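Visitor: Got a sequence here, can you build the structure:
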Amino acid sequence: MRTRLAIRLHAVLERHFPERRLFLRSDSETRFIRLRPATQLFALAGSACIVAWTIIATAILLMDTIGSGNYREQALRDQITYQVSLNDMATERDLRESEALAAQNRFNAALARVSDMQTELLKAEARNRELETGIDVIQTTLRRTIRERDEVRTELTAATAPDASGEREELPAYAEDTLAFLSSALTDTAMERDKIDANAQDALLQADELSQRIALMQDQNDAIFHQLEDAMDVSVAPLNKMFRAAGLNTDSLLKQVRRGYSGQGGPLTPISFPMTDELPSPDADRANAILAKLDTLNLYRLAASKAPFAIPVHSSFRYSSPFGVRRDPKTGGRRNHYGVDLAGPVGTPLYSTADGVVIHAGWSNGYGKLVKIQHDFGIETRYGHMSRISVKVGQRVSRGDRIGDMGSTGRSTGSHVHYEVRVNGKPVNPMTYIKAAKDVF
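Guide: Below you'll find the model as predicted:
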């Protein structure tokens, strides 16, 4: 059965691939090679496989070349857009900062005016109370004096009335002097009363004018408070959103920053206005609330300088490799990439992305020349493959300080910086921090 099947297969192949002989002739003899149908079939199939593999490989190379070109163009466009966005955000940040400073100056001036007006009002109230007390005393004295005057007049009338004979009894000399003195005293008292009444009316008018001015100042202060409260909300909300987008707990973060800056006093001391009663002042409460928001804003500013909300390259570059699993450029296999690669010319300046302390500055396997910076909140940044290191271990750096130059040391295929961010030793995507600060800085 097996022989019969082989004979049939050979017959079918013979029709399409007849047996051929390849003669090889030399000077002394002639030889030939017999090409059976099966051999010809295998040769044809192998040639077809080689041609197909060649076509497929060429197509893949062409597609990879075209895709790489498009990726480079897209990366260049993204880089230009990002640089423009950074410039716009820096301008907007400076504008917001100037507006906040101007608002704080207006707020301080308004508080000074309010304090002066309240002092004047307290003085006016004290004067009014003194005038009212004086008027009461004068009125009491005047009534007593008028009563005494009437009694004296009655006695005087009785004394000067003619007797039954029709003759008036003459008064002694001392009585005439007493009568003249009393008349002069009554006249002076009446003039003093009129003067006090006029002063009291003037004081009431001044009190009304001061009340109107204070009401106007309160309206102005209310408008200023509204502007300051809105400015504080607008300033604090983006910072809070930025830290939350980076995965940081804002409550514990602010507590940690406050522990490092726990001094009291200065312009952020709570305000208390002098009042005649024990009731709390609404203006003082609003002012203290604004000062609390200013304190929170300042804490956010300090925290932002200690977290890597920046990019280590300030000049032109391109993103050559993202964070996560990627194809290894050396072996071609799949490996985790714990940072982002920013490519640029050798010698491109590199800058610290936050305040911190240098904990490593030297050679490290794989990284080449490596700088590690320890920041607050358990954050560490790494800058690998550098050509030159400009800092040393233990040195304290601030955001924007130059720490070295870009290069291609260590396990690298070209000039770039390998930038890592680690939180409590665990690698995180640096783009999380960069994108979180996109609409703030």
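
Visitor: From now on I want contacts and neighbour counts done on CA atoms only, so please keep to that.
Guide: OK.

Visitor: Could I get the full set of helices for this structure?
Guide: 2-16, 37-160, 173-245, 250-260, 282-306, 430-436 (DSSP state H).

Visitor: What is the third one packed up against?
Guide: Spelled out, it's helix 173-245. Under the contact definition 3 or more Cα pairs under 8 Å, 6 or more residues apart in numbering; DSSP states H and E, helix 173-245 sits against helix 37-160, helix 250-260, helix 282-306, helix 430-436.

Visitor: Format those as JSON lines; extra columns: mean neighbour count.
Guide: Formatted as JSON lines, the helices and strands packed on helix 173-245 follow (neighbours: other Cα atoms under 10 Å):
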{"stretch": "helix 37-160", "mean neighbour count": "14"}
{"stretch": "helix 250-260", "mean neighbour count": "14"}
{"stretch": "helix 282-306", "mean neighbour count": "18"}
{"stretch": "helix 430-436", "mean neighbour count": "19"}
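
Visitor: For Asp222, find the nearest of those helices.
Guide: Ranking those by proximity to Asp222 (Cα to Cα) places helix 282-306 first, at 8.4 Å.

Visitor: so how far is that closest one from its chain's centroid?
Guide: Its chain's C-alpha centre and that of helix 282-306 lie 11 Å apart, by Cα atoms, centre = their mean, to the nearest Å.

Visitor: Give me the contacts around it.
Guide: If you take Cα atoms under 8 Å, 6 or more residues apart in numbering as the criterion, helix 282-306 is touched by 225, 228-229, 232, 235-236, 239-240, 253-254, 257-258, 268-273, 354-356, 375-376, 398-399.

Visitor: buried subset of those residues?
Guide: Neighbour-count burial (16 or more other Cα atoms under 10 Å) applied to these gives 225, 228-229, 232, 235-236, 239-240, 253-254, 257-258, 354-356, 375-376, 399.

Visitor: Now do the contacts for the nearest residue to Ile311 once chain neighbours are set aside.
Guide: Among residues not flanking Ile311 along the chain, Thr353 sits closest, at 5.9 Å (Cα to Cα, 6 or more residues apart in numbering). Taking Cα under 8 Å, 6+ apart, we find Thr353 in contact with 307-312, 398-400.

Visitor: Here is the second sequence; please produce its structure so I can put it next to the first one:
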Amino acid sequence: MLTRLSYRINAALERILPEQRLFLKSDASTRFIRLRPMTQAAALAISTALVGWTFVATSIVVMDSIAAGSDEDNAGQRQALFEQRLTALSNDRDLRAEEAVRAQDRFNVALAEMSQMQTRLLASEDRRKELETGIDVIQNTLRRTIQERDAARAEIDRVAAQLTATGQPHTEAGRVQDTVATLEIMSGALKQTAEQRDELARVATEAREETQAIAEAKQELQLRNDAIFARLEEAVTVSMEPLDNMFRAAGLSPEALLKQVRSGYSGQGGPLMPIVSTKGSPLSPDEARANGILGSLDRMNLYRLAAFKAPFANPIPSGRYRFTSGFGVRSDPFNGGARRHEGLDFAGSYGTPIAATADGTVVTAGWKNGYGRAIEVRHDFGLTTLYGHLSEIHVTVGQRVSRGDVIGDMGNSGRSTGTHLHYEVHVGGRPVDPMTYIKAASNVF
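Guide: Next comes the predicted model:
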């Protein structure tokens, strides 16, 4: 039955793949090998499978190479963008500080002008009150004098009538002339007093107009200060929110970080401090707003310092690497089986420079079991970073390093299958995912 099935298959394939004969000739004889259609079809299928497998494997290798190059380019771009954003943020912070200082200078000048205006206003008010008091006194004196004049005139008329009745005009007439002369003198004095009163009224009117002009200038100055403060407050808020979110995304308490940074930078030359003071007296609304802006700038400066003290940077500043293993459970590359991996693996060229990801102090620099040549750096806030499988170490124990300082070169020392960097971050001695810090910074910078 198998022979009959094979015959039918060969007969069906005969139209496409006719039977071929391969002749083998020697000195003594000639032989040939028959290549039936079924045999040719099997050989063709095997060849097609080999060619397809070769094409697929080549595609996988090419795509892996392209992905590795893309990851390196993206990492380089993220690193460059991180540095640019940090520089821009620092420049923006300096600009905001300068704007705040200039605004404070303008505010101080405005306060001095307002103080002078208020002094002139108070002086003009005192002068107006004095003038009003003088006018009242003059008016009372004038009324009293008019009444005395009227009484004197009535007395003159009475005396004249008596002189006429008694026939003694000479002595009494002299008295009447003296009284008339006295009244003329008093009338001149009253006229002068009335002129002084009019002058005082004019001065009081000018003082009221000057007071109104000063009040309008004060209101205009207040509106201009409100606009300046509003712009500064908005700029500080926009710059502060991404930094606050970056620290929270990394699982760090912003308030605790700022408190620790402030305690280490409290001497001369440290963060900005409020410069508006009233020596214990209550603050005005503008002074309170100015102190609030300066406090926000101080907080931004402390954030900048904290960003350098926490491991937000990339340990490979060149960006020439391929991410090969993440944090968490993975298959052990030597023995197989699930094993916990407490860091990140970055594969790259032998000797690639490795940089510190934050300011700190070197606590380990030498051979470490399982990690080969390793460096451990202690940072503020209870953070430590570890760099393993290095080829060279460029620091010593106790040395202070800054973020971006080259501390070693990538290698293949210790328990490693190839050239790469093993990078860990510990918080309070407990390992955490370093990618949390890298991503938190990339979202901001």
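
Visitor: if we can go back for a sec, do you know which of the helices of structure 1 lies nearest Val391 of structure 1?
Guide: In this view, the helices of structure 1 are compared for proximity to Val391 of structure 1 by Cα to Cα, and helix 282-306 is the closest at 18.0 Å.

Visitor: related to what we said a few turns ago, could you dump the helices and strands packed on helix 173-245 of structure 1 into JSON lines with distance to Ser387 of structure 1 added?
Guide: Putting these into JSON lines (distance: least, Cα to Cα, whole Å) gives the following:
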{"stretch": "helix 37-160", "distance to Ser387 of structure 1": "23"}
{"stretch": "helix 250-260", "distance to Ser387 of structure 1": "35"}
{"stretch": "helix 282-306", "distance to Ser387 of structure 1": "26"}
{"stretch": "helix 430-436", "distance to Ser387 of structure 1": "22"}
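
Visitor: closest one to Ala185 of structure 1 among these?
Guide: Comparing these against Ala185 of structure 1 with Cα to Cα, the closest turns out to be helix 37-160 (9.3 Å).

Visitor: quick one: the closest one to helix 2-16, angle?
Guide: With axes from the mean of the first three to the mean of the last three Cα atoms, to 10 degrees as the basis, helix 37-160 of structure 1 and helix 2-16 are set at 80 degrees to each other.

Visitor: so how far is helix 37-160 of structure 1 off the chain centroid?
Guide: Distance of helix 37-160 of structure 1 from its chain centroid, counting by Cα atoms, centre = their mean, is 10 Å.

Visitor: Ok, stretch 45-61 of structure 2 next?
Guide: Remark: stretch 45-61 of structure 2 is offset 55 Å from the chain centroid, using Cα atoms, centre = their mean.

Visitor: Show me what it is in contact with.
Guide: Nothing outside stretch 45-61 of structure 2 qualifies as a contact, by Cα under 8 Å, 6+ apart.

Visitor: What separation do you get for the aligned partner of Arg147 of structure 1 in structure 2 and Leu190 of structure 2?
Guide: Counting by TM-score structural alignment, Arg147 of structure 1 corresponds to Arg143 in structure 2. Look at Arg143 of structure 2 and Leu190 of structure 2: by Cα to Cα, to the nearest Å, they are 10 Å apart.

Visitor: for Asp73 of structure 2, same thing?
Guide: Using Cα to Cα, one gets 100 Å for the distance from Asp73 of structure 2 to Leu190 of structure 2.

Visitor: Ok, Pro315 of structure 2 next?
Guide: If you go by Cα to Cα, the gap between Pro315 of structure 2 and Leu190 of structure 2 works out to 98 Å.

Visitor: the more surrounded of the two?
Guide: Pro315 (25 against 19; other Cα atoms under 10 Å).

Visitor: List the contacts of the more buried one.
Guide: Neighbours of Pro315 of structure 2 in contact, by Cα under 8 Å, 6+ apart: 354-357, 423.

Visitor: aligned partner of it in structure 1?
Guide: Under the alignment by TM-score structural alignment, Pro315 of structure 2 pairs with Pro312 in structure 1.

Visitor: what does Tyr350 of structure 2 give?
Guide: Aligning on TM-score structural alignment places Tyr350 of structure 2 opposite Val346 in structure 1.

Visitor: neighbours around the residue lying closest to that match once chain neighbours are set aside, how many?
Guide: In space, and not counting its chain neighbours, Val346 of structure 1 is closest to Gly407: 4.9 Å by Cα to Cα, 6+ apart. Under the neighbour criterion other Cα under 10 Å, Gly407 of structure 1 is assigned a count of 26.

Visitor: could you point out the longest strand in structure 1?
Guide: Secondary structure assigned by DSSP state E gives strand 379-389 as the longest strand of structure 1.

Visitor: contacts for that one?
Guide: With contacts defined as Cα under 8 Å, 6+ apart, strand 379-389 of structure 1 is touched by 307-308, 346-347, 361-362, 367-375, 403-412, 415-425.

Visitor: let's see 6 Å
Guide: Here strand 379-389 of structure 1 makes contact (Cα atoms under 6 Å, 6 or more residues apart in numbering) with 367-374, 404-410, 417-423.

Visitor: quick check: it aligns to which part of structure 2?
Guide: Using TM-score structural alignment, strand 379-389 of structure 1 pairs with 383-393 in structure 2.

Visitor: mean per-residue distance, the matching stretch to structure 1?
Guide: For stretch 383-393 of structure 2, the mean distance to aligned residues of structure 1 following superposition is 1.8 Å (mean Cα distance after the TM-score superposition for structure 1).

Visitor: Let me know whether Ala204 of structure 2 touches Lys129 as I believe.
Guide: No. Judged on Cα atoms under 6 Å, Ala204 of structure 2 makes no contact with Lys129 at a distance of 8.6 Å.

Visitor: can you give me how far stretch 319-337 of structure 2 is from the chain middle?
Guide: On Cα atoms, centre = their mean, the centre of stretch 319-337 of structure 2 falls 36 Å from the chain's centre.

Visitor: Kindly report the same for stretch 411-421 of structure 2.
Guide: Its chain's C-alpha centre and that of stretch 411-421 of structure 2 lie 40 Å apart, by Cα atoms, centre = their mean.
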